[in-house]
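**Student:** sequence below, structure please.
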Amino acid sequence: MSPTALSVLDLSPVSAGGTVTDALRHTVDLARRVEQFGYRRYWLAEHHLAAGVASSAPTVLIGQVAAATSVLRVGSGAVQVGHRTALSVVEEFGTLAALHPGRIDLGIGRSGQRQAEAARERAAPTPAPTGARVVDGLLLPAPFSYAHLVGAPRYALATALLHQAGAQPPAFAGQLDDILALLRGDYRDADGLDAHAVPGEGADLQVWLLGSSGGESARLAGARGLPFAANYHVSPATVLDAAEAYRAAFRPSAALAEPYLVVSADVLVADTDAEARRLGSPYGSWVRSIRGGDGAIPYPSPEQAVTLPWTDADRQLVADRVDTRFVGAPETVAARLRTLRDVTGADELLITTITHDHADRVRSYQLLAKEWAQSGDTGRVR
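**Tutor:** Got it, this is the predicted structure:
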């Protein structure tokens, strides 16, 4: 098997007792550190109206991270195009690529389009979810439905604030094709008029699609011959569906001759299994805040997590995420990541780690990189 690179997905988490300024500075510092540890790329997520997540403007953060590093590929994981225009995306990432040629990844995800699907799912009867299963050692829990969040007040508020009044998100496939055409320089509208993005046209960047299921994102990535990132950390139940749909739809392109799949994982590494479990104890409460519809809370400390209320319903709400988080000593986590890689056929693993203390997060990435290199899983991580 070819060496498997490790990369980073960062949400710029805000810790309880900390500030947004702290979180953003920690993002830049972490990027510098993981570059030294040998990670391949550093992606910034896009989240809005969450007190515990500061990555609401990924293009701004990408520029800061790229300027603070020298060899990391830096990009979006993912820019949500449901409330953006194709031209604005191309111009922004074209600017980044002009300043940092050969290092920028334009990771694209659905937002408004997926919200509309969730609304329809909520309105229609839903079949009972299938149970959890284990495939060659990889846990695939029962699917989790986000349909209940569509009715949450904060969902409606976010939709209103992210979209112009009366605006409807365009079809995802059409928007992707417009982005690709503007990047190539062959865009034409329905009347045959051309348009040229400056910056943007001919930009030296990579276009990715990200997705959580075997739906439109996976199929489009394959059909357009683009690399694809499947979210095991967000939707572990459907990661194999996403990988299979992507490969089944793949057609060679100027960008790729064969499929290239990245799979994400939520990871926390410490010197011992016990210490990793202690540091990871706030995770369930943090996920509960997201799935409850109020948005991510500032990430609690292990001491604070003990005092937070917790019910059986809470445990059920977050069980799939908690059970599929890779927590432990370096050798424990590396073994589980190898299983994830082998079962999904991932060409690369995208690691996201959240802790209350920044030093613990840096240490987790460092320990994993060292173990991964010693086990011979990659040729670059050191």
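**Student:** please make it C-alpha for all contacts and neighbour counts, starting now.
**Tutor:** Will do.
**Student:** what residues are up against the residue positioned nearest the centre of the chain?
**Tutor:** Nearest residue to the geometric centre of the chain (C-alpha atoms, centre = their mean): G77, 4.6 Å. Applying C-alpha atoms under 8 Å, 6 or more residues apart in numbering to G77 gives the contacts 9, 43-46, 107-109, 210.
**Student:** ok, and the most crowded of these?
**Tutor:** When neighbours are counted by other C-alpha atoms under 10 Å, W43 leads the contacts of G77 with 29 neighbours.
**Student:** where's that one relative to A203, distance?
**Tutor:** From W43 across to A203, the span is 18 Å (C-alpha to C-alpha, to the nearest Å).
**Student:** for D347, same thing?
**Tutor:** 25 Å.
**Student:** of the two, who's got more company?
**Tutor:** Taking other C-alpha under 10 Å, D347 and A203 do not tie; A203 has more neighbours (24 against 18).
**Student:** what packs against the longest strand along the chain?
**Tutor:** Secondary structure of the chain per DSSP state E: the longest strand is strand 261-269. Under the contact definition 3 or more C-alpha pairs under 8 Å, 6 or more residues apart in numbering; DSSP states H and E, strand 261-269 sits against strand 228-230, strand 326-328, helix 330-344, strand 348-352, helix 358-374.
**Student:** swap the cut-off to 6 Å and go again
**Tutor:** On a contact count with 3 or more C-alpha pairs under 6 Å, 6 or more residues apart in numbering; DSSP states H and E, strand 261-269 meets strand 228-230, strand 326-328, strand 348-352.
**Student:** let's see this one next to it:
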Amino acid sequence: MTRLSILDLAPIPSGGTAGDALRNTVDLARRAEDAGYHRYWLAEHHLTPGVASSAPAVLIGAVAAATRRIRVGSGAVQLGHQTPLTVVEQFGTLDALYPGRIDLGIGRSGQRARELRDAPPEPAAPATARRVKGLLIPPPFSFTPAITQAPIFALALALLQQPGAQSPDFAEQVDDIVAFLSGTYRSDEGHEAHAQPGEGADLELWVLGSSGGQSAQVAAERGLPFAANYHVSPATVLEAVDAYRDAFKPSQAYPAPHVMVSADVLVAPTDEEARRVGEPYGLWVRSIRTGAGAMKYPSPEEASAHEWTEDDRALVADRLDTRFAGTPEKVVEGLRVLKEATGADELLVTTIAHDHADRVRSQDLLAQAWADAGL
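**Tutor:** Below is the predicted model:
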């Protein structure tokens, strides 16, 4: 049976606070464990009004303390903003406290953000979609100056590093993390350094990526598991998993490629209820893609008051069209298609709704339907 796991951003609902969101995360994690989910991962986002998951290592500790068996991890630590040593020390501490339960998911978001800021505008994507083994692959989303040149975008890059600091190459950072964990780190001058806690930690190390670029290559060449983002970049998910598998080199831990694929889901007893609860999703995605940062998640009533333009709809179409929303049977069938089209070994689902009760219900309904389907 394919494992099903959770990715949580600790979304802040309109009218709520960061404290509300974080308490909801801890509660949702407890319920995820009871429902049989395999992992509970926390995202990393900064300077966003509607997301409270800015310090995943801290939040992982709170979730691990509140649960007993479920694996807890990051999806993903942004290596462009931290050093390998600090990451290994943080997650080594978590492993020392909760041995055998901690995942370290890493990504190159910090480096990628700088590349987007400094690159010329991307050409408009062709307005065609396709289906591969039944899975919708929309046109690629083109990052525009409205996003990459937004003040909040530049400010985040400035505030997350010391003045003048430069992030090393992602591959070098991953190699340093592996070396600190294994106790084999040597500086360029040949000096040893040992992370404590961290050295010898029983962590699962994952690389997350949205394309067939460096993240997929780094994971493959080091024999690490790879998590591909259908929910963030649905247009490039097949490119990502194919590149990873093509370049994979067996390791002691992973003699064969191991892929997890993410998806946005919302499950409700009826399609009509899923449409009602899910109506704010497009407005929330719009807030991200206009460069304002994720807004506090609106209520269905607040979302219904928004007057949509054609440009608005085009801006969020790929994310709306690839969200699996509806009855348990409908969502399970969508996830089955995603699993078969990508060859995923595991699936990672993320659910956002204004009311915590709707997220809990979605999570519970999906777990039961997935188990009943025997997938």
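**Student:** pull the residues that contact the next helix or strand after the longest strand of the first structure.
**Tutor:** Moving toward the C-terminus from strand 261-269 of the first structure, the first helix or strand encountered (DSSP states H and E) is helix 273-279. Outside helix 273-279 of the first structure, the residues that touch it by C-alpha atoms under 6 Å, 6 or more residues apart in numbering are 269-270, 302, 327-329.
**Student:** circling back to that earlier point, dump the contacts of G77 of the first structure to a markdown table, plus secondary structure and distance to V53 of the first structure.
**Tutor:** Conversion of these to a markdown table gives the following (DSSP: H, G, I helix; E, B strand; the rest coil; distance: C-alpha to C-alpha, whole Å):
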| residue | secondary structure | distance to V53 of the first structure |
| --- | --- | --- |
| L9 | strand | 13 |
| W43 | strand | 14 |
| L44 | strand | 11 |
| A45 | coil | 9 |
| E46 | coil | 9 |
| G107 | strand | 19 |
| I108 | strand | 19 |
| G109 | strand | 18 |
| L210 | strand | 19 |
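**Student:** between those residues, which is closest to R338 of the first structure?
**Tutor:** Nearest to R338 of the first structure, judged by C-alpha to C-alpha, of the contacts of G77 of the first structure is L9 at 18.3 Å.
**Student:** quick one: contacts for the closest one?
**Tutor:** The neighbours of L9 of the first structure, taking C-alpha under 6 Å, 6+ apart as the test, are 43-44, 351-352.
**Student:** kindly recompute the last result at 10 Å.
**Tutor:** 41-45, 74-78, 264-266, 349-353 (C-alpha atoms under 10 Å, 6 or more residues apart in numbering).
**Student:** which residue lines up with it in the second structure?
**Tutor:** Aligned by TM-score structural alignment, L9 of the first structure pairs with L7 of the second structure.
**Student:** corresponding residue for T355 of the first structure in the second structure?
**Tutor:** Applying TM-score structural alignment, one finds that T355 of the first structure aligns to A353 in the second structure.
**Student:** how about G75 of the first structure?
**Tutor:** Using TM-score structural alignment, the equivalent of G75 of the first structure in the second structure is G73.
**Student:** can you show me the strands along the second structure?
**Tutor:** With DSSP E as the criterion, the second structure has strands spanning 3-8, 39-42, 71-74, 77-78, 102-107, 130-132, 135-137, 204-209, 226-229, 259-267, 324-326, 346-350.
**Student:** for those strands, which one sits closest to D20 of the second structure?
**Tutor:** strand 3-8 (14.0 Å).
**Student:** what stretch of the first structure does stretch 33-41 of the second structure fall on?
**Tutor:** Counting by TM-score structural alignment, stretch 33-41 of the second structure corresponds to 35-43 in the first structure.
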